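Colleague: need coordinates for the following:
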Amino acid sequence: MFKRTLIAASLTVAALASAQAMAVTGGGASLPAALYKGSANSILPANFSYAVTGSGVGKSAFLTNNAAQFSTTGTVHFAASDSILSASELSTYTTNFGASYGPLIQLPSVATSVAIPYKKAGNTTLNLTSAQLCDALSGTKTTWGALLGTADTTAIRVVYRSTSSGTTEILSRHLNSICPTKFAVNSTFTNARLPAGSALPSTWVGVANTADVATAVNAVDGSIGYVGPDGVNATSNAVVARVNGVQPTNANVTLALSTAPVPSAPANPAGWAPVVPNPASGYPIVAYTNFIFGQCYKDAAVATAVRNFLTTHYSNPGNNVATVAHSFTPVPNNWKTAVTANFITNTSGNNLDINNANACNGIGRPL
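Modeller: Down below sits the predicted model:
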């Protein structure tokens, strides 16, 4: 009896250990959070966790392997970020962890617009030029009349992201291409708006996450903000502004990003996050939101789970139906093919695939 009890207890412990080993820990961007977790059609597997922290914290948690930033313990296995990895972030990671963890992988997850929600009594067809958007979000123009050339004295109330946000970075990249004296490229709004760190109007409102933006905009007449397409009805001009006459529809996002080439140097993570700050056509404020994974994991079960997810996501149709249902745009098929060949099957021969025997011999993100 004792022996049977001991065996049963041992099997239970083994099962629990296996379940823990299979837990894939991640988090980051709030812009695609509902696509990733928490919805009936979310795309991350059941054993993947996702802490909604914003892109800046997501990158930091992965780059330093600090699970406390996701309010948990253990290894950070992946992150999601609309903010691309900078040259200094990539260099520091390689210096600190390259020899022990192996390379990191940055991949485009889905294409996104940054929509401009607004609430202005009597206006359901708002159309702003990029220059007007610069004026409104910088505070150069403080009333709707000054912005639109009317007698309207309603104050412009800007709703902005108060944390380090990839959505802010995408927006600021476009604004910097139009009005570089008013905006720098930065993931923090108060640093993107120039002069960096300068006082904001007292009526402007900072919110932490994507989900809070539309609510704050709708609370007060005269408000304007910026948000990913999953947070609003991006196809309705009564809800979000056209920019340069263009609505942030999936078709217009695809058109804007259509010139981005597949990377010619696939081992460079920066190449997988193309930057199109002011596209020649389509909706002007667009980018990819990205995944960050390790190439190497010491836990073989985690590596298998990551590989299986990537296999699904970068297949065709893969997660396209859910992606479109959340108002995002799928990665083009030629990009999916390139991701699969390099990071999943290694048919490219570049040895960049998850837990490649040559690249990951004895190293990896820890157990």
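Colleague: only C-alpha atoms from now on, for both contacts and neighbour counts.
Modeller: Noted.
Colleague: for Thr150, which non-adjacent residue is closest in space?
Modeller: Distance criterion C-alpha to C-alpha, 6 or more residues apart in numbering; nearest residue to Thr150, sequence neighbours excluded, is Trp144 at 7.6 Å.
Colleague: just checking, that neighbour touches Leu137?
Modeller: No - in this structure, Trp144 sits apart from Leu137 without contact. The criterion is C-alpha atoms under 8 Å, and the distance is 11.9 Å.
Colleague: who's more crowded, these two?
Modeller: Counted by other C-alpha atoms under 10 Å, Trp144 and Leu137 do not tie: Leu137 has more neighbours, with 24 against 20.
Colleague: same question for the more buried one, what's its three-state structure.
Modeller: Applying DSSP: H, G, I helix; E, B strand; the rest coil to Leu137 yields a three-state assignment of helix.
Colleague: identify the residues contacting it.
Modeller: By C-alpha atoms under 8 Å, 6 or more residues apart in numbering, Leu137 lies in contact with Val158.
Colleague: would you mind measuring from it to Ala192?
Modeller: Applying C-alpha to C-alpha, to the nearest Å, the value for Leu137 to Ala192 is 11 Å.
Colleague: same thing with Asn308?
Modeller: The span separating Asn308 from Ala192 equals 38 Å under the rule C-alpha to C-alpha.
Colleague: the more surrounded of the two?
Modeller: Per other C-alpha under 10 Å, whichever of Asn308 and Ala192 has more neighbours is Ala192, with 23 against 13.
Colleague: all the strands of the protein, residue numbers only.
Modeller: With strands called from DSSP state E, the chain shows them at 26-28, 51-52, 78-81, 104-113, 118-119, 127-128, 157-161, 205-207, 223-225, 242-243, 286-294, 329-330.
Colleague: give the other helices and strands that the fourth one contacts.
Modeller: In this case it means strand 104-113. Strand 104-113 makes packing contacts with helix 250-257, strand 286-294, strand 329-330 when contacts are defined by 3 or more C-alpha pairs under 8 Å, 6 or more residues apart in numbering; DSSP states H and E.
Colleague: could you also give me the structure for this second sequence? I'd like to compare it with the first:
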Amino acid sequence: MSAQIQSKRLACLLSLIAVSVNIASCTAGHTEIGKVSLVGAGASFPEPLYQQWLLDYNQQNPNVKINYQAIGSSAGVQQLIQGTVDFAASDVAITAEQAANIKRGVIALPITAGSIVLAYNLSNVPSGLKLPRQVYTDIFLGKITNWNNPKIAVANPGINLPDLPIKVVHRTDGSGTTSVLTRHLNAISPEWKNKVGAGKSIEWPVGIGANGNAGVTAQIQQLPGAIGYVEYSYANRNKLRVAALENKSGNYITPTPESTAKTLEAIKLPAKNLIGFNPNPAGTQSYPIVTYTWLLTYRQYEDSVKAQELKNFVNWVLIKGQKSSLELGYIPLSKEVVVQVQAAANQIAQ
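Modeller: Alright, predicted model coming up:
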């Protein structure tokens, strides 16, 4: 074979390789088109449900990647204010003062609901220990310090309460869960209101601190005699014993999806911002500590693709994602609330 023919063949081969590379490059570039990443952060209260939603949504929409970090409601709202996330989550939505610091505006979307339970670690005491309002307030005040206290015993005849110190476990991070609990304590106890007050972060009279709902759950599991507050889903998944709390009607109510739903029926969400909460519900069968949890978005997005994908995700959650709520221990939104949230989400613009 002549050198001239070999040279032509080599040139032809190199040309084919170059074409192949160009085609591969174009194909790879085309594949990347349409991929969207969204980042959110905030409340640990709904985090198990969020993770399930994100997993299911990504399987159905592989070009959309949504990451959510449970860093507490306070930190999530702060990141939204700073513009370092695409959305946030908070169990107490957002205050007017905080919203005023967000130049792009903010929309609060109630996305699911649940109860805050008092979980305890008493090996010989079954779930459903009755705690009167004054008793659980005094436990958090540090005034009742042992499980065989007469005030606990009188509400639970027939139960052999241990002679064991009560170890209160509370949140250390800025927490919407803490805010919901302490707003309830404010509503039922003038002493608590005057001495401690309500907020995402408070000075606890007694107790051991832990980070997030997961951290409080872990501490309760590890400490005999512990009692702490967590979202129902965490207690349910980790098989923690939970107390039946005295409600406004004087009935002892165990936290269940049914008793939580009873409370939600009485919470009306105002059309102007969809933010509503009742710290002391009156229903005879209502569990007393229940809240919606909110997904917070900007009203105006600089990236039109992100804005549209976030609206798509919210709509998917409202239509298809609600079935996961009940499975994980949360409460699906009513049809009325779904319609309200859809209308609010449609205001997201770019």
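Colleague: for the helices and strands packed on strand 104-113 of the first structure, which one sits closest to Ala131 of the first structure?
Modeller: Ranking these by proximity to Ala131 of the first structure (C-alpha to C-alpha) places strand 286-294 first, at 16.6 Å.
Colleague: the closest one vs the second structure, average offset?
Modeller: With both structures laid over each other, strand 286-294 of the first structure and its partner residues in the second structure are 0.7 Å apart on average (mean C-alpha distance after the TM-score superposition for the first structure).
Colleague: that strand aligns to what range in the second structure?
Modeller: Under TM-score structural alignment, strand 286-294 of the first structure corresponds to residues 290-298 of the second structure.
Colleague: contact partners for Ala79 of the first structure?
Modeller: Residues counted as contacts of Ala79 of the first structure (C-alpha under 8 Å, 6+ apart) are Gly26, Gly27, Gly28, Gly58, Lys59, Ala61, Phe62, Phe291, Ile292, Phe293.
Colleague: for those, which two are the farthest from each other?
Modeller: Ala61 and Phe291 (13.2 Å).
Colleague: now the helices and strands packed on strand 104-113 of the first structure as a markdown table including distance to Pro108 of the first structure and mean neighbour count?
Modeller: Written out in a markdown table, the entries for those read as follows (distance: least, C-alpha to C-alpha, whole Å; neighbours: other C-alpha atoms under 10 Å):
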| stretch | distance to Pro108 of the first structure | mean neighbour count |
| --- | --- | --- |
| helix 250-257 | 12 | 21 |
| strand 286-294 | 4 | 26 |
| strand 329-330 | 10 | 26 |
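Colleague: looking at these, which is nearest to Thr210 of the first structure?
Modeller: Shortest distance between Thr210 of the first structure and those, using C-alpha to C-alpha, is found for strand 286-294: 13.6 Å.
Colleague: need the helices for the stretch 1-150 of the second structure, in chain order.
Modeller: In the stretch 1-150 of the second structure, helices defined by DSSP state H, counting those that start in this stretch lie at 3-32, 47-60, 73-82, 96-100, 133-141, 150-155, listed in chain order.
Colleague: deepest in the core, which of the ones you listed is it.
Modeller: Burial among those, expressed as mean neighbours by mean count of other C-alpha atoms under 10 Å, is greatest for helix 73-82, which shows a mean of 22.
Colleague: in the first structure, what residues pair with that one?
Modeller: Alignment note (TM-score structural alignment): helix 73-82 of the second structure is matched to residues 55-64 of the first structure.
Colleague: residue contacts, whichever residue in the first structure pairs up with Leu328 of the second structure?
Modeller: When the structures are aligned by TM-score structural alignment, the residue of the first structure matched to Leu328 of the second structure is His326. Shown in contact with His326 of the first structure (C-alpha under 8 Å, 6+ apart): Ala34, Leu35, Pro229, Asp230.
Colleague: tabulate these in TSV, adding columns for distance to Gly166 of the first structure.
Modeller: Written out in TSV, the entries for the contacts of His326 of the first structure read as follows (distance: C-alpha to C-alpha, whole Å):
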residue	distance to Gly166 of the first structure
Ala34	16
Leu35	16
Pro229	14
Asp230	15
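Colleague: if we go to the second structure, which of those residues are intact?
Modeller: Counting by both residues aligned by TM-score structural alignment, their matches' C-alpha atoms under 8 Å, the members of these that carry over to the second structure are Ala34, Leu35, Asp230.
Colleague: which residue lines up with the first one in the second structure?
Modeller: Following TM-score structural alignment, the counterpart assigned to Ala34 of the first structure within the second structure is Pro48.
Colleague: its match and Val64 of the second structure, how far apart?
Modeller: In this structure, Pro48 of the second structure and Val64 of the second structure are 19 Å apart, going by C-alpha to C-alpha.
Colleague: Glu47 of the second structure too?
Modeller: If you measure Glu47 of the second structure against Val64 of the second structure using C-alpha to C-alpha, the figure is 19 Å.
Colleague: would you mind measuring from Ala260 of the first structure to Gly282 of the first structure?
Modeller: With the distance defined as C-alpha to C-alpha, Ala260 of the first structure ends up 13 Å from Gly282 of the first structure.
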